[in-house]
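Colleague: Give me a model of this one.
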Amino acid sequence: MDYKVMLDTIWVIVASMLVFFMNLGFAMVESGFNRSKNTVNILSKNFIVFAVSTLGYLMLGWGLMFGDGNAFVGLKGWFFLNGLDNSPAVGQSYLGVYSALSWASVPLLAKFFFQLVFCGTAATIVSGAVAERIKYLSFILFSFIMTIFIYPITGHWIWGAGWLQKLGMLDFAGSTVVHSVGGWAAMAGIMVLGPRFGKYGNNGKITPIPGHNLSIATMGTFVLWFGWFGFNPGSTMAADFNAISHIAVTTNTAAATATLSATIASWVILGKPDLGMTLNGCLAGLVAITAGCAYVSISSSLIIGLISGLLVVLSVIGFDRLKLDDPVGALSVHLLNGIFGTLAVGLFAQDKIGGFSSPNGLFYGGGVKLFLAQLAGVFTVGAYVFTISYVVWLVLKITLGIRVSLQEEIQGLDIGEHGNYAYPEFLIRKNY
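Modeller: Take a look at the predicted model:
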């Protein structure tokens, strides 16, 4: 019996469960940051999106992402559903089919499950950004298309032995592969969908629409912070105690310093320490460190966190001024800090600092080669994901429609889309 493979497999499955648990965190954060009349809708979207992601990734997304093929797409291992009963023995990886993952010794199904929960995370990022005005069915269809054709293609470029991986781009746990991809898809949706009713006045005035439950949002952020210790350390796909320990500390350090810098920035800019900014600051730090958690030092993770916390406050304000209505700050957290975190690898990376070989970044004598590879990844992934997503959203708008009626938006999507309320006692009180 190979005890190393056994321990590696247990670690990968436990880490996968932690990442799966992040779905609860997203549901809580998004529902808390939105109005009570849309709570059922948001919770339902967050719940069903993982089921949709599972089917899409199982049938086609996995093969497109990790199947052997060319520099742009996987051409083998499609319709993974047909091969489950013939999955290889422990330690094998279907060489010649999924060679990009042959470096990990765990069973093929453990690799699949770990990558599946990442796919689900990318899809659920979109949910909060388009909240309070999108049709339920249109969101489900977009999520399905995203998990089949959008997320896996760019994932192949970076993690599936594609052209960006060969160029030298590094993204250890997905600042670009997961978070920026979700952010670009969300931005396209926001632009096609338009802002919520009453958010922006004709005179340029911005009307704040506060969330209904910051208690739930705070608990959700704690859940996400906790789940990230599966997200980043789990990407080792092995129970390497030194690497896991290093990654856990860089991840936590960035989250902590981003929390503080976002709180201070909101205090200075807005006059009060805004809790919503504090929570998003924490998430921004987690997103930003995700690409480089294995490649940067503890001190570098501290700096990355400080910068990301400031960025999220400035960008939430900036996106509002651009009239990009994002109820939960997903663009600021996942898109902008996904980009920043990816570029930060090109600046702060140090060879073998976390046990992994990598080029040194610009600040550690490595020159600009790694930074340029990171920059190429940011631009090309952004161009592909935004363009395809925008087209998909437009097609859905022309065919099914993507926005609920004004009456339904005012009344709330809970009753219009689902026929019930998250807080029925509100109705009882109105009747007395």
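
Colleague: hey, let's count contacts and neighbours off CA atoms from now on
Modeller: Will do.

Colleague: Q374: what's it in contact with?
Modeller: The contact partners of Q374, taken as CA atoms under 8 Å, 6 or more residues apart in numbering, are M169, L170, T342, L343, V345, G346.

Colleague: which one of the residues you listed has the most neighbours?
Modeller: Compared across the contacts of Q374, V345 has the highest neighbour count, 33 neighbours, by other CA atoms under 10 Å.

Colleague: Please generate a structure for the following sequence too, so the two can be compared:
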Amino acid sequence: MDEMFYLNSLWTMLAAILVIFMIGGFILLEAGSTRMKNAGHIAGKTIFSVGLTFLVFWAVGYGFIFGGDGNFFVGMTDFFVSGAESGASDVSDAVFFVFQSAFAAIAVCIALGGFAERAKFPVYVGFTILFSAFVYPVVAHWIWGGGWLAAHEKQDFAGSTVVHLTGAMAALAATILLKPRIGKYNKDGSANNLAGHNQVYTTLAVLILWVGWFGFNAGSTTSVDGAFFGYVALNTNLAAAVGAVAALAISWVVLGKSDIVTTLNGALAGLVAITASCAFVEPWAAVVIGLVAGLLVFYSTKFFDKMKIDDPIFALSVHGAAGVWGTLSNGLFATPELAAANGGSAGLFYGGGFGQLGVQAMGVFTAGLYAFVASFIILFILKKLMNGLRVSEEEEIMGLDISEHGNYGYPEEFLTEKNNNNKLTS
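Modeller: Prediction:
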């Protein structure tokens, strides 16, 4: 094994650490975007779900994606990963496994956002196991593991479809079956703002995710050769920056206020959108992709609210709508040189015609449909087995911290309020 093998492995391991640290961003994002009475539950179930995901991915998920003797649908070997080095790759097999397991965990975090503030804890357990085994790995195999979409040269460098759209479509299935939170919509169809309890948390979360995304996108090179990871990082940074600015601008124009939540969602939407195309497009195109994502996330949140789809952490807009746009953008902006180096053909605006755009659209439709239908079936079965997916009305009003775990995430706040109420009634 030469020096390049060790350098590639070191870089990929560093990227894996960055991606795993993104889970901290998701904890703060989801906890801050929801109400105080559910904060401890959301933080705790995330760590548990991620741990469960890593175990399932080690047992079967990795093999279903990258296992040999596979077919167009799923891989069939490399279960219960041993960590032994084959010497057949330019990066450590064990490091690559850790890196890929982090992507699976991120997809789970996105999916579980659709459960926020109303799902039973055992539902999280059952869904995490089945999603990690039979939903995410199948889509990942189709695109990254040599499956049928890979054979059509679908472009998705770091996972706008594989990770983000898959997670978002699972979240959509959850929001439909769980139905809106108590008090979210009025009888006339108008929506109430069940505001998150900590905007500082959500802002810090976006910063953590932004930094972690350099591991997500640039780390997907799994190589230091030619320092191409720097080019990927440049595109990633530009898209995030313009996504935040565009979202702030459109909220200012439409609402008359520079809405902070919209700005944060714009940055994340820019990151999601550039994830597919960061290795295929020029920097000016990355700016356009991030700009459109920032505008799209603003209007898509309005659309989902109008459709009475209660999405507390905006997974459908940030990861779904932006994931679709980011994947399709390859079919528009991929350059001939970068497409040749990273797989696929040039985009429409570079003389490639509609071929690559068609492949991208086919990938979005089939992967999104599979993720939604499979997740819906899993949740429907769990609903029957567990006598419902949702906590009781009393438990939801009480908050999942105390009803599901017996402890408050903010004990001083709630216990002080309880003691004051007792004094008033005594």
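
Colleague: before we move on, back to that, redo the contacts of Q374 of structure 1 as a markdown table? Include distance to T221 of structure 1 and secondary structure.
Modeller: What follows is the contacts of Q374 of structure 1, written out as a markdown table (distance: CA to CA, whole Å; DSSP: H, G, I helix; E, B strand; the rest coil):
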| residue | distance to T221 of structure 1 | secondary structure |
| --- | --- | --- |
| M169 | 29 | coil |
| L170 | 27 | coil |
| T342 | 22 | helix |
| L343 | 25 | helix |
| V345 | 25 | helix |
| G346 | 28 | helix |
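
Colleague: which residue is nearest the centroid of structure 1?
Modeller: Centroid-nearest residue in structure 1, with CA atoms, centre = their mean: H179, separated by 3.4 Å.

Colleague: Residue in structure 2 paired with T251 of structure 1?
Modeller: In structure 2, the residue matched to T251 of structure 1 (TM-score structural alignment) is T236.

Colleague: So what's the residue count around that match?
Modeller: Here the count is done by other CA under 10 Å, and T236 of structure 2 has 30 residues near it.

Colleague: what helix or strand is it on?
Modeller: With elements taken from DSSP states H and E, the one containing T236 of structure 2 is helix 228-255.

Colleague: how many other residues sit next to A51 of structure 1?
Modeller: Residue neighbour count, defined by other CA under 10 Å, stands at 12 for A51 of structure 1.

Colleague: who's in contact with it?
Modeller: For A51 of structure 1, no residue meets the contact criterion (CA under 8 Å, 6+ apart).

Colleague: For the spatially closest residue to the residue nearest to the centre of structure 1 that is not a sequence neighbour, give its distance to V49 of structure 1.
Modeller: Spatially, and ignoring its direct neighbours in sequence, H179 of structure 1 is nearest to H334 (4.9 Å; CA to CA, 6 or more residues apart in numbering). H334 of structure 1 sits 18 Å away from V49 of structure 1, taking CA to CA, to the nearest Å as the criterion.

Colleague: Of the two, which one has the most company?
Modeller: In terms of neighbours (other CA under 10 Å), H334 is the more surrounded of H334 of structure 1 and V49; the figures are 33 against 23.

Colleague: so who does that one touch?
Modeller: When contacts are counted by CA under 8 Å, 6+ apart, H334 of structure 1 is found next to I125, S175, H179, S180, G182, G183, A284, V287.

Colleague: Which of those sits closest to S405 of structure 1?
Modeller: I125 (23.7 Å; CA to CA).

Colleague: contacting residues for S36 of structure 1?
Modeller: In this structure, S36 of structure 1 makes contact with G211, H212, N213, A422, Y423, judged by CA under 8 Å, 6+ apart.

Colleague: can we see that at 7 Å?
Modeller: Under the criterion of CA atoms under 7 Å, 6 or more residues apart in numbering, the neighbours of S36 of structure 1 are H212.

Colleague: before we move on, what about G69 of structure 1?
Modeller: Taking CA under 7 Å, 6+ apart as the definition of contact, the neighbours of G69 of structure 1 are L75, K76.

Colleague: Relative to P107 of structure 1, how far out is it?
Modeller: The span separating G69 of structure 1 from P107 of structure 1 equals 21 Å under the rule CA to CA.

Colleague: What of I206 of structure 1?
Modeller: Distance from I206 of structure 1 to P107 of structure 1, counting by CA to CA: 52 Å.

Colleague: Give me the more crowded residue out of these two.
Modeller: When neighbours are counted by other CA under 10 Å, P107 comes out ahead of the other of I206 of structure 1 and P107, with 20 against 14.

Colleague: Quick check: the gap between the corresponding residue of structure 2 for the more buried one and W11 of structure 2.
Modeller: Counting by TM-score structural alignment, P107 of structure 1 lines up with S92 in structure 2. With distances taken as CA to CA, S92 of structure 2 is found 11 Å from W11 of structure 2.

Colleague: which position in structure 2 aligns with L141 of structure 1?
Modeller: Residue-level alignment of L141 of structure 1 against structure 2, with TM-score structural alignment as criterion, gives G126.

Colleague: mean shift between the strand or helix carrying its match and structure 1?
Modeller: Taking DSSP H and E as the criterion, the element that holds G126 of structure 2 is helix 121-134. In the superposition with structure 1, the aligned residues lie an average of 0.8 Å away from helix 121-134 of structure 2, counting by mean CA distance after the TM-score superposition for structure 1.
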